[in-house]
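Enquirer: requesting a structural model of the entry that follows:
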Amino acid sequence: MQAKDLVQLAEQFGSPLYVYDAAKIQSQYKRLTSAFSKVEKLRINYAMKALSNVAILQLLREMGSCIDAVSIQEVQLALHAGYSPDQIFFTPNGVSLEEIEEVSALGVQINIDNLSILEQFGTKHPSVPVCIRINPHVMAGGNANISVGHIDSKFGISVHQLPHLVRIVENTKMKIVGIHMHTGSDILDIEVFLYAAEILFDAAKNFKDLEFLDFGSGFKVPYKKDDVETDIEELGRKLSKRFNAFCKEYGKDLTLIFEPGKFLVSEAGYFLAKVNVVKQTTSTVFAGIDSGFNHLIRPMFYGSQHYIENISNPKGKERFYSVVGYICETDTFANNRRISEINEGDILSFRNAGAYCFSMSSNYNSRYKPAEVLWLNGEGHLIRAQETFEDLLKNQIPLPIIATV
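Expert: Alright, predicted model coming up:
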């Protein structure tokens, strides 16, 4: 997308605004499938928690993607978007047995990540096929909040508990059809990922009726100029070769599954915000925008860096700014960042705003959530309207007026 297209969309739909480039989502999907083209059976389960707008789900469905869901509500959204139950994979954490049973009753493949629920479910439903999430105790991910495969993680069944796990399966006679792992996001060292894969291969040898192995995702995308990213092509060459060899050892062609979220949609997203005020203090120049961490929490929550461009003045002389929001507490998007000279009324564009941005937004300070637009075939399509005051009041029940004596 060009800066002029984004400026036009901000003028047309207002700000703040989320914009997603369909072509980028499509190219990322094709890049991933091409990297693993030598695998006989490959399945991509889009991790919809990254961005769950129904239009995005429909776009990915048309490309052949399936869905990775983490809640019953995400399962229902995927069904609403046209996915069949067998195209949805349910990978929750810490949910109740009742929720897992509810999803299973819909015909969706379930993935269980703790021994307690596994034993309860297997005892009640021994004929229902189940996938098991293993914690390989491998540290991956560039941030403690998104590294989920290490020994202190709440996710998965410890690989060291494998004997106990096998005993539960044998006692309940339940059917295990898949083994799953997810080490975390921002994976850079492919050798570490391959090391974790070997742990999954070893665990898989304990189960004779497997249909698939799910390697999670966590592929890093570039967040700034000259930033590093996961070499998907190299990973594809190395893991495909090892996976195909394992299938021969296992005596069966298994399906290789990935569940990318950020990799597919992050770079496709742009967050547009208007500058309300340029404020000079004794040491800092602040650019205050018409948004805050209620709309884009990642910089405050994760310390993530989003490249910021002044698309109203892209060729202007660069100055140093701290970009801040309008929330009444510390609300900083960037400190001391070089950006083309900013004036009040300019539109700033935040890159990599496709994943875990709108999906983590809120109504904090009673602000409306912004609109979402899909840029498809050179045209902007509104896929979510900006909220209104009526949306804030929806589901609220005022206190009845009590007459005083």
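
Enquirer: CA only for contacts and neighbour counts going forward, please
Expert: Will do.

Enquirer: helices of this protein, start to end?
Expert: Counting by DSSP state H, one finds helices in the chain at the ranges 3-13, 22-35, 54-63, 72-80, 97-105, 115-124, 162-172, 190-204, 232-250, 262-265, 298-302, 389-393.

Enquirer: between those, which one is closest to residue 349.
Expert: Nearest to residue 349, of all these, is helix 3-13, at 8.1 Å by C-alpha to C-alpha.

Enquirer: buried sites along that closest one?
Expert: Neighbour-count burial for helix 3-13 flags 6-7, 9-10, 13 (criterion: 16 or more other C-alpha atoms under 10 Å).

Enquirer: here is a second sequence; please produce its structure as well for comparison:
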Amino acid sequence: MNFFKRCKNGILHIEEISLNTIAKLIGTPCYVYSKNAIINQFIIYQQALKNYPHIICYAIKTNSNLAILNMLSKLGSGFDIVSGGELERVLMAGCDPSKIVFSGVAKRADEIIQALNVNIKCFNVESCSELQRINNIAKSIGKTAKISIRVNPNIDPKTHPYISTGLKDNKFGIPIKQAPLIYAYAKTLNFIKIIGINCHIGSQITNFSPILNTIDHLIELISILKNKQNIKIQHINLGGGLGVDYFNLYPPPIKLYIKKILNKLNNKETVNIPLIIEPGRSIAADAGILLTRIEYIKINEKKKFAIIDAGMNDIIRPSLYNAWQNIDQVDIRIHNDKGFIRKKAYYDIVGPICESSDFVGKSRLLSITEGDYLAIRSAGAYGFVMASNYNTRIRPSEIMVEENEIYLIRKKELLKKLLYYEQF
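Expert: Down below sits the predicted model:
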């Protein structure tokens, strides 16, 4: 891969590389990830689970760059996928299919065939209709489909409603009270093999109580399945969802989070049943930033705006969720061009998209001017992976940093290729 040798200009750094240097060499906007930060977060999960049977299935919807998937695969990661496209990605990245779980509420027939043909670990089944479809397709191609039923425990994860998935108002999973009937029906299907139970209540979880309450419900269900229906659960999949500290949020440390989970599972119904977890955000978020340049400073009667070259098409979380992401100056210059001390002021950091919702941060206290670079923090998760071409804007490049080298892991798009698929 292409790489550039280290240069020490600038103030803020990812590992030992200057962001100021990256901005000048690569251009902006661009995503920059720390290889060591991603690896370290994954290893923390591995160490916390080392004495318990488990599979860590990284949720690739978080950040699906092939270089990151390949790196995690080499560390022993499995993967949680939600589409046939994601399946193709993880296979291309070298993942072992026996460590792939297929989630999502609307699996198409072609996607099910694709997954059966490579013999994935299991489907996380979301509805009775899906269960029937998987059985029929498996029969038609002479396969047996391994499944885990995703149950919805109606537990509030105490997070943003758009990323809550475990309430009865959400589209995900089968109501936990109906689960014994669905499991009983699955047991009658000749091309279905029941191997697990799955539950994912939401993302950006910052306290223990929702996940521990969820486990209580799962233990009760597992007991019913074993003692009344003679169905033995071979793994428990608790999904992902552990949060990160975007701003004044205090999610529990990974090790403590896992310790609480394992303590809860240490009972006669679930002890030593292998555990699957599907972390994503807690591995990738803080390992990445979006690097952007201030194009204009604009001041009106009420506001000061810093207009940057990254828009809601590049990073949609603030516009979609009103999400907070820290924004730092890259090269902190004390004086302006005339030698006067720069004054701090509150700015709305906004993008070039023709939407009033196109902002990255509001009322941020900064000492900035046109041409300065900014780093949008915690952008390694749900950043580039949610980017679009709205306003016919090309998506940015992605960079991996490792100690004193930077690697181009995704080239910036070309406008002519963006228009290639259209005709008149």
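
Enquirer: mind putting the buried residues of helix 3-13 of structure 1 into TSV with distance to residue 333 of structure 1?
Expert: As requested, the buried residues of helix 3-13 of structure 1 are exported to TSV (distance: C-alpha to C-alpha, whole Å):
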residue	distance to residue 333 of structure 1
6	20
7	20
9	22
10	19
13	23
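
Enquirer: related to what we said a few turns ago, tell me which of the helices of structure 1 sits most buried.
Expert: helix 262-265 (a mean of 28; mean count of other C-alpha atoms under 10 Å).

Enquirer: in contact with the most centrally placed residue in structure 1, which residues?
Expert: Closest residue to the average C-alpha location of structure 1: residue 50 at 2.6 Å, with C-alpha atoms, centre = their mean. Contact analysis of residue 50 of structure 1 by C-alpha atoms under 8 Å, 6 or more residues apart in numbering lists 261-262, 265, 354-357, 359.

Enquirer: what do you get for residue 345 of structure 2?
Expert: Applying C-alpha under 8 Å, 6+ apart to residue 345 of structure 2 gives the contacts 364-367.

Enquirer: any idea what residue 310 of structure 2 aligns with in structure 1?
Expert: Using TM-score structural alignment as the criterion, residue 310 of structure 2 maps onto residue 291 of structure 1.

Enquirer: pretty sure its match is touching residue 328, no?
Expert: No. Using C-alpha atoms under 8 Å, residue 291 of structure 1 is not in contact with residue 328, being 11.4 Å away.

Enquirer: out of the two, which sits in the busier spot?
Expert: residue 291 (25 against 8; other C-alpha atoms under 10 Å).

Enquirer: contacts only, for the closest residue to the more buried one other than its chain neighbours.
Expert: With C-alpha to C-alpha, 6 or more residues apart in numbering as the criterion, residue 291 of structure 1 has its nearest non-adjacent residue at 5.3 Å, and that residue is residue 325. The contact partners of residue 325 of structure 1, by C-alpha under 8 Å, 6+ apart, come to 288-293, 331-333.

Enquirer: compare the residues you listed with structure 2 and list the ones that remain.
Expert: Retained in structure 2 (both residues aligned by TM-score structural alignment, their matches' C-alpha atoms under 8 Å) from the contacts of residue 325 of structure 1: 288-293, 331-333.

Enquirer: nearest to residue 104 of structure 1 among those?
Expert: Checking these against residue 104 of structure 1 with C-alpha to C-alpha, the nearest one is residue 293 at 36.0 Å.

Enquirer: report how many residues lie close to the nearest residue in space to residue 298 of structure 1 that is not next to it in sequence.
Expert: Spatially, and ignoring its direct neighbours in sequence, residue 298 of structure 1 is nearest to residue 304 (5.8 Å; C-alpha to C-alpha, 6+ apart). The tally of other residues near residue 304 of structure 1 (other C-alpha under 10 Å) stands at 14.

Enquirer: corresponding residue for residue 304 of structure 1 in structure 2?
Expert: Aligned partner of residue 304 of structure 1 by TM-score structural alignment: residue 323.

Enquirer: next: residue 56 of structure 1.
Expert: Matched by TM-score structural alignment, residue 56 of structure 1 corresponds to residue 68 in structure 2.

Enquirer: so residue 37 of structure 2 touches residue 287, yeah?
Expert: Yes. With contacts counted by C-alpha under 8 Å, residue 37 of structure 2 reaches residue 287, the gap being 5.3 Å.

Enquirer: and the gap between residue 88 of structure 2 and residue 81 of structure 2?
Expert: 10 Å (C-alpha to C-alpha, to the nearest Å).

Enquirer: same check, this time on residue 256 of structure 2
Expert: Going from residue 256 of structure 2 to residue 81 of structure 2 by C-alpha to C-alpha gives 26 Å.

Enquirer: what of residue 62 of structure 2?
Expert: From residue 62 of structure 2 to residue 81 of structure 2 the distance is 10 Å (C-alpha to C-alpha).

Enquirer: what's the neighbour count on the equivalent of residue 161 of structure 2 over in structure 1?
Expert: Using TM-score structural alignment to pair residues, one finds that residue 161 of structure 2 aligns to residue 144 in structure 1. Neighbours of residue 144 of structure 1 under the rule other C-alpha under 10 Å: 14.

Enquirer: same check on residue 33 of structure 2?
Expert: Residue 33 of structure 2 has 29 nearby residues by other C-alpha under 10 Å.

Enquirer: aligned to it, what sits in structure 1?
Expert: Residue correspondence to structure 1 (TM-score structural alignment): residue 33 of structure 2 is matched to residue 20.
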